[in-house]
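Asker: could you look at this predicted model? Sequence included:
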Amino acid sequence: MEQTWRWFGPKDPIPLSHVRQAGATGIVSALHDHYRGEVWPEDAIAERKAVIEAAGLRWSVVESIPVPNAIKLGGEPAREATAAFAETMRRLSRAGLQTICYNFMPVVDWTRTELRHPMPSTGLALRFDMTDFVAYDAYILARAGADRDYPPDLLRQAEARVGVLTPEQVQRLEATIIAGLPGAEDSHSRQGIANVIARYADLSPDDLRANLRTFHETVVPVAREVGVRLCIHPDDPPFSLFGLPRVVSTAQDLDAIFGAVPERENGLTFCAGSFGARADNDLPALLEAHLERVHFVHLRNVSTEPDGSFVEDDHLVGNADMVRLLALLLREEARRREEGRSDHLIPFRPDHGHLLLDDQDKTTLPGYSAIGRLKGLAELRGILATLTHPTYGVLQ
């Protein structure tokens, strides 16, 4: 498997020289200065690739070309936005980039409620607290209809939570939820997010699925034509936020997506943490069902609670059995090699990571500190070395 590292470009606090020290050989990046649905300039693509290669690394995965709300809402505006996405794909292909990760989450991208949650012995973690989220949705944002989307007990707990939050805590919670985490498509003000949510008022889950299918019916043939592998990232978290539909959360969702447009270029970013945030997702079974079209892997772990809350745990602690998942992926690589597939090497990255040691006092991007990801990559690398050992490995 190819060891990669997400890098947010020249403004990333972690330089590429440090990525090389971590042992990664591939870079996962995107042009975040061109992130509002416009076509990416070819000179900017070439410049990013040159910077990465000058550091002795390879731009392995594009994460992400954003999918604007116009595409998710469908209709005439979606056609122009989809054409822009397809043209960016063509330009990336001409630059030699073949793997593109993207997501289809409406309004908000990956979402947490706390960025520095104290762990018992492993630094500070990202956390999604369901009570805090409902407190924001129902009583701070005061979204119309929010009271119908949650159980009465949870609403009572959320109302009580709001009653003890200071103005500073309210501001921090709001910024964490809606201001945009690293790599997110957009950021919002309170009124701004209310306005965008209102645009989805009449959009059902089936409508969103239909709009995703329409999008795929346009861009997947282009991907096949230019030699690009698209890989959709699951919803994070994998359940409704702000009453909005999310349709890349479960095994049934994936069956529908890939059944509708079955070409292998219509692929999957298997994110163990995102799928693992639903206790009812069987991660090995979900992975096995779609191994042939897994083009990229995010490896992180979460520990869940009965109300849907979760914390990003150590890479080897939580809902995901990393040993089993990596064994499945290595077997798939071997199968692809035997088949003669050019994409037999599957890129993966250690996703997120705890704030450890003196990273707690440095400027870091939430989830993307150096030491926490370095620790995760080292642990995952150890599993890979064990599974493939010529004498003791179980895959020989």
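Answerer: Nice, I can see it.
Asker: contacts, neighbours, all on C-alpha from now
Answerer: Noted.
Asker: list the buried residues for the lengthiest helix in the chain?
Answerer: What stands out as the longest helix in the chain, according to DSSP state H, is helix 205-226. Residues 208-216, 219-223, 226 are the ones in helix 205-226 that count as buried (16 or more other C-alpha atoms under 10 Å).
Asker: and what of stretch 189-202?
Answerer: Those would be I193, A194, I197, Y200, for stretch 189-202 by 16+ other C-alpha under 10 Å.
Asker: identify the residues contacting that stretch?
Answerer: Stretch 189-202 is touched from outside by L73, V107, L141, R143, E174, I178, A179, F242, L244, with contacts defined as C-alpha atoms under 8 Å, 6 or more residues apart in numbering.
Asker: take the one below as the second:
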Amino acid sequence: MRQTWRWFGPKDLTSIDDITQAGAVGVVSALHHVPNGVVWTPDEIEKRHREIATRKDGSASGLTWDVVESLPVSEDIKKQKGDWREHIANYKVSMKHLADSGIETICYNFMPVLDWTRTDLRWTVAHGGSCMRFDINDFAAFDIHILQRSGAAADFTNAIADEAARRFEAMDEDDKKQLARNVTMGLPGSTESMSLQDVQAHLDEYGAINRDQLREHFIAFLEEVVPVAEDLGLRLCCHPDDPPFALLGLPRIMSTAEDYSYILNAVDSPANGMTFCTGSLGARPDNDLPAMFGQFASKVHFLHLRNVKRDTDDVAGSFYEAEHLAGDTDMVSVIAAILIEERRRKAEGRADWEIPMRPDHGQDILDDLGRRSQPGYPTIGRMKGLAELRGVMKALEHAQWGLGRA
């Protein structure tokens, strides 16, 4: 695996110098300051390449921009309303500019309204550090009582709705505002967080879009951009829903093996692939991650390795971001499957045999606790995660275990 690190640009509290010291060799980044649907210009792309390649003292970092995460798909495209056709055209232009700069892999998602969603961004764990958490009861309190979405209560069990009501009654105004901010925060690094009015406006525009319609919209998008990606030598890889179940009365369509099979078969191309995120997929107890990787191995273009610990075995339930080797996902088995696939690709002569991986998320520990970095992206917590993952990789690649590179 090619070890990479997510970086949000010059304002990121983790510097390029820090990334080199952590031992990563590539960087995952995006132009977070560019509004969704707007073209990424060659000048802005080249500027980000230079920033990644340069240390604070002006010397070469040795790092390269390996993966774009993300080139966002606008809500207009997902809804097929407003400026959606113009946004697809702009998406193609941005892809061309990225390919011209040497980028080969683009990660994106197709989650409606809310992207990754958490109810607590700094939840205290047993050792005194903190992590991100999704609590289904708190989310229900937001949906039913703060957002006051019509019909929201019917989307939860009676037990969850009752607990949500109890929790809402116990909240003061600051608690309610903080919960709303947490839920509507938006993509990591994004400047486009949403107000409650924004969320409701999007929901009104989505209207009664069901699972089949949202899938049709996704396929229409892919039918436009995948041929362009093929021509440019790009690999597109869709990130799974996070969390991987319906929210706000809207379907989520990239949560299970069946979801990925449907989309990857609908637009069958080497350029139409998967971001295999063990944390997002692992939040569902019915997802068998080693089996899922095996099913889609040839089309996995990017890896997010992280772990979550579920409170229950409910499909739509609560979970928190665990240490990388300590959650419900058998990370050793997943990494073994990845190394086997890389060996297969190398023997086949594939240029993309080494799959870019990043240690996704991390718990705030030690000095992280005072830094208040981007939630989920502490320096030390991620470095600890990368070290753990690297140790598993090193052990499995040892000749004794037979997974060494061919």
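Answerer: Everything's here; your move. Quantities reported herein were computed from a predicted structural model and do not represent experimental measurements.
Asker: re the thing from before, out of the contacts of stretch 189-202 of structure 1, who's nearest T4 of structure 1?
Answerer: Minimum distance to T4 of structure 1 across those is 26.9 Å, recorded for A179 (C-alpha to C-alpha).
Asker: how about that closest one, nearest residue that isn't a chain neighbour?
Answerer: Spatial nearest neighbour of A179 of structure 1, chain neighbours left out: S187 (4.5 Å); criterion: C-alpha to C-alpha, 6 or more residues apart in numbering.
Asker: give me the neighbour count for the aligned partner of the one you found in structure 2.
Answerer: Matched by TM-score structural alignment, S187 of structure 1 corresponds to S193 in structure 2. For S193 of structure 2, the number of neighbouring residues by other C-alpha atoms under 10 Å comes to 17.
Asker: now do the contacts for S193 of structure 2.
Answerer: T184, M185, G186, L187.
Asker: which of those lies closest to W65 of structure 2?
Answerer: L187 (19.3 Å).
Asker: burial measure for the closest one, as a count.
Answerer: 16.
Asker: what does the one 4 residues further on give?
Answerer: The burial count assigned to T191 of structure 2 is 13, neighbours taken as other C-alpha under 10 Å.
Asker: how close does it get to T184 of structure 2?
Answerer: 12 Å (C-alpha to C-alpha, to the nearest Å).
Asker: cool, P227 of structure 2 as well?
Answerer: 33 Å.
Asker: same thing with L250 of structure 2?
Answerer: L250 of structure 2 is 15 Å from T184 of structure 2, by C-alpha to C-alpha.
Asker: tell me which of those two has more neighbours.
Answerer: T184 (23 against 19).
Asker: now do the strands in structure 1.
Answerer: Listed in chain order, the strands found in structure 1 under DSSP state E are 2-6, 26-29, 58-63, 99-103, 114-118, 124-128, 229-233, 266-271, 294-299, 301-304, 310-313, 347-350.
Asker: average distance between the second one and structure 2?
Answerer: Which is strand 26-29 of structure 1. Relative to the matching residues in structure 2, strand 26-29 of structure 1 has an average distance of 0.2 Å after the fit, by mean C-alpha distance after the TM-score superposition for structure 1.
Asker: now swap in the fourth one and tell me
Answerer: After superposition onto structure 2, strand 99-103 of structure 1 sits on average 0.3 Å from its aligned residues (mean C-alpha distance after the TM-score superposition for structure 1).
Asker: what does that strand correspond to over in structure 2?
Answerer: Counting by TM-score structural alignment, strand 99-103 of structure 1 corresponds to residues 105-109.
Asker: right, and G376 of structure 2 touches W123 too?
Answerer: No. Taking C-alpha atoms under 8 Å as the definition, G376 of structure 2 is not a contact partner of W123, at 10.8 Å.
Asker: ok, for the residue mapped onto A297 of structure 2 from structure 1, nearest residue in space, not its chain neighbours?
Answerer: In structure 1, A297 of structure 2 lines up with L291, judged by TM-score structural alignment. In space, L291 of structure 1 comes closest to E332 once its chain neighbours are excluded; the distance is 6.8 Å by C-alpha to C-alpha, 6+ apart.
Asker: the one you found matches what in structure 2?
Answerer: Checking TM-score structural alignment: E332 of structure 1 goes with E341.
Asker: number of nearby residues for its match?
Answerer: 21.
Asker: picking up where we left off before, with the contacts of stretch 189-202 of structure 1 in mind, which one is nearest to I27 of structure 1?
Answerer: Looking across those and measuring by C-alpha to C-alpha, the closest to I27 of structure 1 is A179, at 25.5 Å.
Asker: contacts only, for the closest one.
Answerer: A179 of structure 1 touches D186, S187, H188, S189, counting by C-alpha under 8 Å, 6+ apart.
Asker: now do the contacts for the third one.
Answerer: Residues in contact with H188 of structure 1 (C-alpha under 8 Å, 6+ apart) are I178, A179, G180.
Asker: map A144 of structure 1 across to structure 2 for me.
Answerer: In structure 2, A144 of structure 1 lands on S150 (TM-score structural alignment).
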